[in-house]
Each structure stands twice: as C-alpha cells, then as structure tokens.
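Q: predicted model, plus sequence, below.
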Amino acid sequence: MPSASAPTETPGASTDLLPVPDYVAALEDKLALYLEPAQVALVRRAFRVADAAHAGQTRKSGEPYITHPVAVAGILADLRMDAEALCAAILHDALEDTALPRETIEAEFGAAVGELVDGVTKLDKLKFRDRQEAAAESFRKMLMAMARDLRVILIKLSDRLHNMRTLDSMAVEARRRIARETLEIYAPIAQRLGMNRVRSELQDLGFRALYPYRYAVIAKRIRAQPVMRREAMTKIEAQLAQQLTDEGLPHRLVGRVKAPWSIYTKMRQENKSFAQVMDVIGFRVVVQTVPQCYHALGAAHALYKPLDGRFRDFIAIPKANGYQSLHTVLFGPYGAPIEVQVRTEEMDLIAERGIAAHWAYKDGSEGPNSAQSRAHAWVTGLIEAQQAAGSSLEFLDNVRVDLFPDEVYLFSPRGDIFALPRNSTALDFAYAVHTDVGNHAVAARIDRKLAPLRSAMVSGQTIEIITAPSAAPQPGWLEFVASSKARTAIRAQLKQLEHEDAVELGHRMLDRALEALDQSFDRVPPARIEQFLAEQRYERIEALLADIALGNRVPAQVAQALSEDGRSDPGHAPREKILITGRERAVVSFAACCRPIPGDEIMGYHSAGKGVVVHRLECPNIVEFRKSPERWVAIDWDREVQGDYRVNLRIEVLNKPGVLAQVAAAVADSESNIDSVEYLDRDVNASVMEFGIEVKGRRHLADVIRRIRRLRVVSGVQRL
C-alpha cells in the first residue's frame, strides 16, 4: 500500500498538536494499528479542516455535525482502508454542506482525495423536477466516480451505514424514505460487492425503520428460542466438531444465527411460518486450504446424510461478487435440517468484507477472479448500460434489476461460464455473450435441443444461440428478459431503428415538399444546408430529417427555407405521393378513429411529436384537419405492404348459446387474430357485438366478413 506522508508545510500544520475530542482519539487508536504515524497525522489534519468547515452545524440529534464524518471514517477504519479514503470520508460532506472548495481540499490532501469527496457529493436538487430524479442522477454521478475509484462506493456505504444507525432522530416520512432506499439500492450494492457484514447491518436497520412492528415481533421471537433448540444446536455442534477433529482437520466452527430481515424475507418469498424458517440449524466451518474444504464436506456427509439436490459448490463456480464457499444441507438427528457452509479463512474474510478485504489501487492487481476485479467488471458493465439509458430514472431501474445476484450459472458450447440473474431466458444469455449476438438472435439450443428465446434457464445448462443477419430486436423482447444488460441493449437498438425510420421518412417528406417548389434535395447547395442547420442548431442533417418525420418541423417550411428564392408556387403540387410499407411503425401511426388498412384511400396528418398519423379519406375528422393544410401529407400504400392492421367490426347476432364461439371460429378460419370482443347491446332475441380483429388489407377483411355473414346466427356485419 503506498504511503501518504504529510506535506512539510501546510496551513493546518500548527494545529495538529492541539488536543482532539475523545471520538477522534478513538479513531486514531484504530488507525495506529495498521497505518504509519505520518498517515495518522494526515487523517487528523483532515479532521481539523472539516471541523472548521462544519463549525456551528449540528445533526438532527443535536450533536456537532463533525461527529458524523468521523464516525464514517471509523467504519472505514474497521475495514482497514487507506489514509486517502479516510481523509475523504472525514471531508465527504464539506463540498455539499459548507463553503470549503474542492481546490482547497486538493491543495491540502491531493487530487485523489478531492476526486473521492466529489464522487460522493450529491448533485444540486434544484436542477431536477423532483427528489426522485435528483436521487437517480446523483446515483448516476456516483457510479461514474466508482468507475474511476472503487473507494467512492465504500465511503458512500459507510456514510449510509452511520446514517441508518442514527436514523431515529429523523421524521417518520424521512425514516421510511431513507430505509426503503437502503433496502432497494445500498444493501444490494453491498451484497453485489461481497460486503456481507455491511449488507446485513443495512438490511436489519432498514427493516427496523421501515416496518418497526414486524421487526420487533421477529426479534422478540428470536430472543425467546426454546431451550430444546439451544440444546440441539449445542449437541450437533459438538458432534460436528468431534467428527472434524477425528479427521485431523484444524478448523473454526461457528453457529450461524439468522437475522430478522433474512427471516422476514424467507417467510414472504417461500410462504413459510416463523417456526418453519427457524427450524433450520446453521453452521460455518472455516479451514485453511481448499482441499481441506472438500475434506470437511466429506466429514460432514459422513456424520449426517445430505439432502438430495441441496449441495452448491461456490468454490469451483464463485458468485458474481467473488463469494466462495461450499453449501450443503444435512438431515439432522432432531428432524431439523442443518445448513453447513465450508470455506477457507481467506474466503471467510472476502465474504465478510468483499472488495475491502485486500485493498489495492490498480484494477486487476489481485488477479482476474478477485472480488475487486469482479467489482470493476460489474461497474464497467453499468457504465455501458448508463450510456445507453435514456434517462437517470430508466438507468436506476435497470440497476435495480441487476442488483439482486440470485443467479443461474450457464455454459457456452466452449465451456465458458456465465452468471445471470434468476429467471433469465436464452435471450439474456445471448446478450451476456455479446450485444451483437443478442440483437441478431432468432432461437437457442439448450442442451442441444432447439428452444425459443423466451425459454427460462436452469443452472448447469449449455446454451448455444442461433443468429440471423436479418434478425432485429422486437419490443416484445422487453417483456421476458431479466438482466439489465439485455434490457438496456434492446431499448438502445429499438431507439436506433426508430431513428433510422424517422430519417428515411423525413428525407422522403422533404423531397416531396421541395418538388412543390421545382427543387430537389440534391440541387440544394451544401452551403445553404449547412447554414440552415447552424441557424436551427442542428448538429447533423439526420437530426433535422428525424424532426420532420416526427412532426416537430413542417416539411413545406423547411423546403421554402432551403429553396433558392424561398418562394412557393401555390399552383404546383408534389408529383408523387409518399408510399408507406407498414415498416415505418416508429414514425407512422394509424388513427384509432377510422382504423385505415391497406387498400383504403388515405391521407397523412403531420402531428407534432407523433409523426405522420394516417387517416381514411372518409374519416369524419378530416373536416377538422382541412383547417391546417400545411400539415397534410400526400401518402399512399406501397405495392408491397407488411404487417397486420387493426379494424373494428359491428356484428349483429341472434341471442343463442354458442354464438360467440361460432363467430370467433369464422374469424380464426380466415386466418385473422381477435384482439378484443365487447357486447354493445343485448336483449332477449338479439345481441350486438364489437370485434377488434387484425387483417392484412381490404381483401383479407372482405374474406373475414364473407365468412361471418354465412353464419345463420348472424344478421348483419358492418365495418366501423
């Protein structure tokens, strides 16, 4: 670990010899156990600077505000963090809550400390519409700082932990909001980084603040464990220790006590009673080497029979956060299952402290499979996700999906291991392999058997993804993917496809508008185009064309601005209509008031933000649209039209049993899908129903109507 020695001359050096409060002295006693004296002096000087900056400020509890950052540094000292992280912890609220500038911090303690302090500083809430958006953007900013230095999140977690320990002084609503955020974001982050000790305390404190009555009931039940249970645990522990000793295994055996939050979540998720959850005895066996882990597992299985299917080897296949251990469940002598975890001392340290277990400054300095390297890989993945996310709130939702590492472990045909969230599908696996593989996926082979992309995965399966160059993401994919990487990549690709559609349609619309002026886009001088783009603040011509398609710019007005003389010829109309194929669904929509389908005579209305809305010429709303002729778009159907189009039918039938089934069968026989059915009127003899169906065009619709009219129970069919 590099040494951070104190500068020879600093503004605060003369105050370093003054006495410090007891809580600072206690912190220095902790630091003296592992830091050099010069580094302890540097931390003391950080206290002097922060104490002066926070002078006169108090917490809700009435204590001097400086007690909070010092307590945060104390939590980091328990994790044996370096002097720079400790100085940043003591100064972490200075930029946000005092007049102390970042330049002063960097001059006193170096650029690294200034970067850390800035990384945990929240953004100004006045920049955002509400607290939720401000919190999301502050989290996004913190993530960017994490990518540069993982110590940012360690400081933030320690800050949150001390705030949770002192939450009682806050108002009820504030307590609930902070507790919910802790349970949804910060505790899962601690777990994702392997910091189980911090995670456990955050969860229990959050549970107590969010559901105080539930917490109190469960905590009381835990304290009041029956004497028989305590005796059973003691006997099993003695038998297990004797078995390990007989095998010649030096070990440390620890009985595991369940926390209120873990009991509560297990009761909810598995629909179990308190007695069922507590009727599980847990032990942790800590040995010296990996071979001893498997030896100890064999000894435990020799003592009690293992339950089938309850063994997990997280040593051979570590969890995404670097956690390693052997898990097994044994059938105990008293009828209660016995959960046993076996790990080495190093694995136990990493399980408790995660990335803080062996601190290193450079990425990957502890090896490619270390907890810190895995954390960097995770943060890098989040950075890619946030670049594709449309907003901070969308990004935060994606992170929430990725924060709960209840994983399945899958294999590629080459034997590579992929860890994915629970409920992941073959499509999630495709995106885990590579974004391009996901974007062009069409099917999968699961254990060599062909399967659809929405198939759910089970640990141990081997997955092969089948791709096609012409394949592209579909909006429906978002309904069944489970990983944030897949969700973000699909949304980004859909937005890109929408943009491409908009640019293409906008180009055609501008061409038609220029034709009305006896001009063409190719004949407009490039200098005139560049001038117009600069005047309207467009960086690229594609942005202008997309805006035209989306209705934010009227093509006739843009054409006049680009034409040589800027004057239109009222008697001149575009020579050709814009032909639509049905593939332009991102920028062309079909009006619900008249439900146009291929074969209908149509017109387009240019609506701001919606693009071109297609109406039938016989639509009753056309009269209103005539008031804005500049927004009319001359359109027609292309020779080859794709897709299914919604149309509504009014069907009058006799009121007899089985009528609905007969009509539905007729629609199905004509290869049309039924979207909706609604009874409009019903009496003793007859009923009127409205069917929403999908057709390819007018010929298809005519076939559907003919089949329905042949039914004896049908007295009339009308298109709405």
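A: Alright, I've got the coordinates. Because the structure is predicted, anything quoted here is derived from the model rather than measured.
Q: only C-alpha atoms from now on, for both contacts and neighbour counts.
A: Will do.
Q: contacting residues for the closest residue to Pro318 other than its chain neighbours?
A: Spatial nearest neighbour of Pro318, chain neighbours left out: Gln324 (5.1 Å); criterion: C-alpha to C-alpha, 6 or more residues apart in numbering. Contact analysis of Gln324 by C-alpha atoms under 8 Å, 6 or more residues apart in numbering lists 314-315, 317-318, 343, 347, 351.
Q: same thing but 6 Å
A: Shown in contact with Gln324 (C-alpha atoms under 6 Å, 6 or more residues apart in numbering): 314-315, 318, 347.
Q: just checking, it is part of a strand?
A: No: Gln324 sits outside any strand when classified using DSSP: H, G, I helix; E, B strand; the rest coil, being coil.
Q: mind checking how far it is from His507?
A: 57 Å (C-alpha to C-alpha, to the nearest Å).
Q: please apply the same query to Ile185.
A: 45 Å.
Q: looking at those two, which is more packed in?
A: More crowded of Ile185 and His507, by other C-alpha atoms under 10 Å: His507, with 20 against 17.
Q: so which of the contacts of Gln324 wins on neighbours?
A: Among the contacts of Gln324, the one with the most neighbours (other C-alpha under 10 Å) is Met347, at 23 neighbours.
Q: let me know the secondary structure of that one.
A: helix.
Q: so who does it touch?
A: When contacts are counted by C-alpha under 6 Å, 6+ apart, Met347 touches Gln324.
Q: adding another structure so you can compare the two:
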Amino acid sequence: MVQVRVHQPVNTDGSINLEAWLDHVVSVDSALDRAALKEACEFALEVEKKGNPAKHSWADGTSSFQAGLEIAEILADLKLDQDSLVAAVIYRSVREGKVTLAEVSQRFGPVVSKLIDGVLRMAAISASLSPRQSLVLGSQAQVENLRKMLVAMVDDVRVALIKLAERTCAIRAVKSADDEKRLRVAREVFDIYAPLAHRLGIGHIKWELEDLSFRYLEPDQYKQIAKLLHERRLDRERFISDVMNQLQNELLATGVKADISGRAKHIYSIWRKMQRKGLEFSQIYDVRAVRVLVPEIRDCYTALGIVHTLWRHIPKEFDDYIANPKENGYRSLHTAVIGPEGKVLEVQIRTHGMHEEAELGVCAHWRYKGTDVKPSSNHYEEKISWLRQVLEWHEELGDIGGLAEQLRVDIEPDRVYVFTPDGHAIDLPKGATPLDFAYRVHTEIGH
C-alpha cells in the first residue's frame, strides 16, 4: 500500500507548529542544528507571507512553506545533512520566484544556493517537456536521453535526493489535480524518479513512488489488488502473527536475538509479478511475508537454517544477496517456504546494518557534515565517480504497458543535451554550436 502523508503538527488556528516540527526533525537526527533549521524555516515563512497567498505549491492547497517542510522531513528520515534540509525548506520559494538564488547565497551560503540551483536544473527537464510527451509511452531513445540528461547534471548526490523527495511530495498531493496533470506527474515519477530511487537503493521511497504512480496510471488494476489485500487482511495478519511467534521462539532457543516483523505489501510489485509469471492474486507468495533482523551475518545463515527446518523451502525461490549483492548494494537473504496451513510464505533475513542500507540506500554511505567537502578533494571525486556508476540504469525495468525494455545508460560527461521546441531531447558533443543543433533537428533547418 502507499504511504500516508508526513505528519506536520498544527496549532489550534490551523497553522503549523514550527517548534514541534523542529523538535521532531532534530529527534530523528541529533546531528542537525536546530537553530539553523529554524532560521531557514522562518525565512521561508516570511517570504511566503510577502507573496501571493492564493498561490500553492501542490494541487491540494499545500503552500510553498508547507511543501518545504515536507521535503525536509523526508530528507531528515534519510539522514541527510544540514545544508540539504535548509535547501529543501527554501527550494519551493525559489522555484516559485518568491526569492532569488543570490538572496539565498547571501543569507545561507553558496553550498545551499548551489544545491537549490542543481534541483532547479533537474526540474527544468520536466518543465521543458511538451504536454504531448509521455515519458512512460515515449520512444526508448527519448527516455534514454532524458535519463542521460538527469545524470549529467548531478555532480552532488544531494541534488538528486532533494529532487527525489520533492517529487515524492508532489505525487502524494497530485490526487487533487486535474486528470492531465495527475497523469503527467505519475508518468514522470514512474519513468524517472522511481528508477532513480531504485538505483540509489532507497527501497521505501521506490515502493511508494511505484504504488502512487501505478494508482493513477492503472487505477482499475490498482483498486482490484487493493481490494483483495483489504478483504484478506485479518486472516493474513493472524497467519503472520502465528509465524512470527513460532519463529521467534525457535531463534531464542538457539541463542539468536532477532527482531521479526511483517513486511509491507506493495501493490505495483504484486501486479508486476502477476503479469510476469501469469499468476492469480491467490498464487502470489510474498503477499504473506516476514522480515528477520539479526545482529551479525552469521546469524543470518543460522536463522535461514531454522526457517528451512521449520518449513519446507521452495528451492527456486531462494536468493543469497549477501554473498551476491544487487547492483545497487542491496544485501539480504530471501527464501520462500511452505508454511503453516500449507500457505506459501516469503522470509527476508538481514542484519540491522543491511536493513539500514536497504532503507537509506546511498544516504547510508554518504553523510555530509558541514561544508568541509571540497570539489577538489580526491575523496569527493571518488564519491562522484561512485555515484555515476550507481546511476547507470542497466537493470531490466518493466513499466505499466511493458513498453520500456532493458535500459542501459552510459554516463557521458562530455555531452550536451538540448530540448527542441516540442520537447525532444537532442544529444550533442560538448562544444557543439547552434548550427550543429539545427542540423541534428533537420538538414533543411541547418541549411
């Protein structure tokens, strides 16, 4: 299921309780500077009061100030640094023309200003698309050019993460928009930002973006699966509770301390598996699933042995992503067994550290503290190189209509990407002139 909107504490008059919000965010990450965050929030609120009160960031009436807090809250959960959160709070105000980058740089420094500028550049890609263009239904070459363009612009992973959080907030709010905008945002999110979240290893954002975009792109399919999940919820919860108790007792008996929980169900992944394997909903085994978190890697394999002792495993459904991690760094053991009552059950087993990596992805490896990271440092350049490798989309990605085949994007920093008036992205070598662009569009235009 899709996630609910982030909570923002409110006062009795309906305004946001900023002090309570700051307390919450700082409690999520104690490394954050509460005073600096408060200054950014008060600045964004002051700017908003001077602007057009009738103008909103989102279709549901969310203001630019509220939108900034939502984006920042997502980034706080991802453990991003101070500058990223300050940039997030102010970003929508800059995008909507309520404040300039020069003003931001003067007040909050060049790092924050540069982050916002990078996010604005990513936003310009979507804004430059013609309303007739459809990212999901567009040509393969067009999609590849758009993705190349996104990657070429990201010299700082924080830019991609801020934009990812902003698009997450946007699609949460798009329910109130008109049909055309709702579909446009859903297609953009599905084709660009859900794969981006996947490549950055941020599982929970990827699942939310997939489910929300699927909800609008294929509403009938979405509602059907959601209804089936709801109808069988009580029976499924009872089954999972019994499994968790039995497994916990066996693990404790062998001295393994584990945290066991039921795993969230994601509608798009269920639908995709039904389509790919030609299965009915009742045949999808990971509708019933548990996750086991243990202290050490050796405990993962001990727990796996106990699971396979308790219940007969299905050999074709076992994957060892600890010995063979996924390309985005994901590590875990996955197995499926014939559980109690003859029902198939999926079990994921990983360490607490692996789970943090699965939830935070690139953020678990890349923590900025202050502004001491210089573009000239070798350490910084190594991280940029690593990021560009991560951002190569070369896994096979399915889409709503099954039209997107295998995508492999080679990162080419010495390329220039230009949009035609009708929204097509043209790939040119660095140093290309307007005449080169004209010839690429059509020889007659070049002449």
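A: Sure, I can see it. Just so it is clear, the model here is predicted, and its values are computed rather than measured.
Q: got a TM-score for the pair?
A: After superposition, the two chains reach a TM-score (TM-score structural alignment, normalised by the length of structure 2) of 0.74; 384 aligned residues with a C-alpha RMSD of 4.0 Å.
Q: that older thread, aligned partner of the residue nearest to Pro318 of structure 1 in structure 2?
A: With the correspondence set by TM-score structural alignment, Gln324 of structure 1 lines up against Arg331 in structure 2.
Q: measure its match to Ser261 of structure 2 for me?
A: Shown here: Arg331 of structure 2 relative to Ser261 of structure 2, a distance of 18 Å by C-alpha to C-alpha.
Q: what about the contacts of Gln324 of structure 1, which are in strands?
A: Among the contacts of Gln324 of structure 1, none falls in strands (DSSP state E).
Q: which one of these is nearest to Met233 of structure 1?
A: For the contacts of Gln324 of structure 1, the residue nearest Met233 of structure 1 by C-alpha to C-alpha is Met347; the value is 24.5 Å.
Q: could you measure from that closest one over to Arg374 of structure 1?
A: 15 Å.
Q: chain neighbours aside, what residue packs nearest to the residue nearest the centre of structure 1?
A: Nearest to the geometric centre of structure 1 sits Asn398, at 1.3 Å (C-alpha atoms, centre = their mean). By the measure of C-alpha to C-alpha, 6+ apart, the closest residue to Asn398 of structure 1 outside its immediate chain neighbours is Ser484, 4.9 Å from it.
Q: ok, now how distant is the one you found from Val379 of structure 1?
A: 13 Å.
Q: ok, these two, which is more surrounded?
A: Ser484 (23 against 18).
Q: what's the match for that one in structure 2?
A: Using TM-score structural alignment, Ser484 of structure 1 pairs with Arg408 in structure 2.
Q: any idea what that match is structurally, helix, strand or coil?
A: At Arg408 of structure 2 the chain is in coil, as set by three-state DSSP.
Q: count the neighbours of Arg698 of structure 1 for me.
A: Neighbour count for Arg698 of structure 1, taken as other C-alpha under 10 Å: 14.
Q: gap between it and Ser589 of structure 1?
A: Distance, Arg698 of structure 1 to Ser589 of structure 1, by C-alpha to C-alpha: 18 Å.
Q: now do Ala371 of structure 1
A: 50 Å.
Q: who has more neighbours out of those two?
A: Comparing Ala371 of structure 1 with Ser589 by other C-alpha under 10 Å, the one with more neighbours is Ala371, at 30 against 17.
Q: hmm, back to that, give me the distance between the residue nearest to Asn398 of structure 1 and Ala702 of structure 1.
A: According to C-alpha to C-alpha, Ser484 of structure 1 and Ala702 of structure 1 sit 45 Å apart.
Q: just Asp636 of structure 1 next, same as before
A: Look at Asp636 of structure 1 and Ala702 of structure 1: by C-alpha to C-alpha, they are 20 Å apart.
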